[in-house]
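Novice: Sequence first, then the predicted structure:
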Amino acid sequence: MSLTLDTPPGVLGHAASSAGGSTQPLLGSRVRAGFPSPADDHLDTDIDLHAHVVKRPAATFFVRAEGDSMRGDGIHHGDLLVVDRSLEPCPGRVVIIALDGELTVKRLERVGQRYYLVAANPSFRPIPLEGREAQVWGVVTYVVHALPGAPA
């Protein structure tokens, strides 16, 4: 198996920040996903979402997910993935990888001395990397998707 880091040809473009940036208000308190509590009704600061999800702009690109093999990890068809090429493709991380020349997104796992690409959907079997050409394009750091029923 050849596991190398390749430079992608700008899948959806690099993550260069726009001059001046664009910030949106950030609520000063967190929102509970469990039992609701009274919320603070004030804005604490502004947040630049790009600056929040892109830590290394020169090494970051965006790509859209296709299919449902990673839905268990919260990655759905059409989601926007933030990918960092500077991160080590360690076992346990979700990676964008060219496998035998075809791009896929899967979790990299190691069992003993063997590496596998593992889907987050039980309908898909692990893919052994042994004997295959595999070039890691980067590590997925964030996923952006709309919720069901959200206006387009």
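Specialist: Right, received. Where do you want to start?

Novice: okay, CA-based contacts and neighbour counts for the rest of this
Specialist: Will do.

Novice: neighbours of the closest residue to Leu43 other than its chain neighbours, just the number please.
Specialist: Of all residues not flanking Leu43 in the chain, Leu27 sits nearest, at 4.5 Å (CA to CA, 6 or more residues apart in numbering). The burial metric for Leu27, expressed as a neighbour count using other CA atoms under 10 Å, is 16.

Novice: what are the ranges of the helices in this structure?
Specialist: Defined through DSSP state H, the helices belonging to the chain, from first to last, are 49-53.

Novice: show me where it has strands.
Specialist: Here the chain has its strands, by DSSP state E, at 2-5, 24-27, 43-47, 60-64, 80-84, 94-99, 102-111, 114-118, 127-128, 133-144.

Novice: Now those strands in TSV, please, with extra columns for distance to Pro151.
Specialist: Shown next, in TSV, are the strands of the chain (distance: least, CA to CA, whole Å):
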stretch	distance to Pro151
strand 2-5	38
strand 24-27	19
strand 43-47	22
strand 60-64	19
strand 80-84	17
strand 94-99	29
strand 102-111	27
strand 114-118	33
strand 127-128	37
strand 133-144	15
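
Novice: putting a second one here so we can go through both:
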Amino acid sequence: MPSSLYQTITAPLAGSPPILAPLFSHKVPAGFPSPADDYIEGRLSLDQHLIQHKDATFFVRAKGNSMVGAGIFDGDLLVVDRSLNPSSGDIVIAVLDAELTVKRLIRRDGMVILKPENPDFSEIVLKEGQELQVWGVVTSTTKKFI
């Protein structure tokens, strides 16, 4: 795994005011078009919606396609919470032998496994003497289409 697996790591600015954008009450169908409601339900702050523990949250941009089965694609911005205790099945940002990676953490039969969500990639089963640090649990991902 190259150390350039992630391009940027940033944390939210402490004390920064939330950005409130309109939240429409009408859901947009992904199938056939439907007339939209003409009113706003309220205002939504994405930082308040996506970040539970502001001081323990950072962002990292994914690079590569080992997690496409989990909906994480190259260039996606991952929201990572350092305050959460990683459980088996969580998607985590981990450092294995000084290399960053994003994988699903699996604990099974006394083993620790970093599982990709793409059949083209192999599971990483931790071996005796390997060092694993979990930097945080991925709580959400955002995509930019343009």
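Specialist: Received it, and whenever you're ready, just let me know what you need. Source: prediction; values computed, not measured.

Novice: Fetch the TM-score of the aligned pair.
Specialist: Comparison of the two superposed chains (TM-score structural alignment, normalised by the length of the second structure) gives a TM-score of 0.86, and 138 aligned residues with a CA RMSD of 1.7 Å.

Novice: just to revisit the earlier point, quick one, which of the strands of the first structure is nearest to Gly74 of the first structure?
Specialist: Each of the strands of the first structure has some distance to Gly74 of the first structure by CA to CA; the shortest is strand 133-144, at 7.7 Å.

Novice: what range in the second structure does the closest one sit on?
Specialist: When strand 133-144 of the first structure is aligned against the second structure using TM-score structural alignment, it corresponds to residues 131-142.

Novice: For Leu12 of the first structure, which of the strands of the first structure is the nearest?
Specialist: Nearest of those (CA to CA): strand 60-64, 5.3 Å.

Novice: quick one, what contacts the residue nearest to Leu43 of the first structure?
Specialist: Applying CA atoms under 8 Å, 6 or more residues apart in numbering to Leu27 of the first structure gives the contacts His42, Leu43, Asp44, Thr45.

Novice: which one in the second structure is aligned with the last one?
Specialist: Aligning on TM-score structural alignment places Thr45 of the first structure opposite Gly42 in the second structure.

Novice: How about the contacts made by its match?
Specialist: With contact set as CA under 8 Å, 6+ apart, Gly42 of the second structure has these partners: Pro22, Leu23, Phe24, Ser25.

Novice: repeat that with 10 Å
Specialist: Gly42 of the second structure makes contact with Leu20, Ala21, Pro22, Leu23, Phe24, Ser25, according to CA atoms under 10 Å, 6 or more residues apart in numbering.

Novice: ok, and the most crowded of those?
Specialist: Counting neighbours by other CA under 10 Å, the top entry in the contacts of Gly42 of the second structure is Phe24, with 16 neighbours.

Novice: What's Asn121 of the first structure aligned with over in the second structure?
Specialist: So Asn121 of the first structure corresponds to Asn118, using TM-score structural alignment.

Novice: do you know how far its match is from Gly71 of the second structure?
Specialist: Shown here: Asn118 of the second structure relative to Gly71 of the second structure, a distance of 10 Å by CA to CA, to the nearest Å.

Novice: Same check on Lys143 of the second structure?
Specialist: To Gly71 of the second structure, Lys143 of the second structure is 10 Å away according to CA to CA.

Novice: Okay then, goodbye and thanks.
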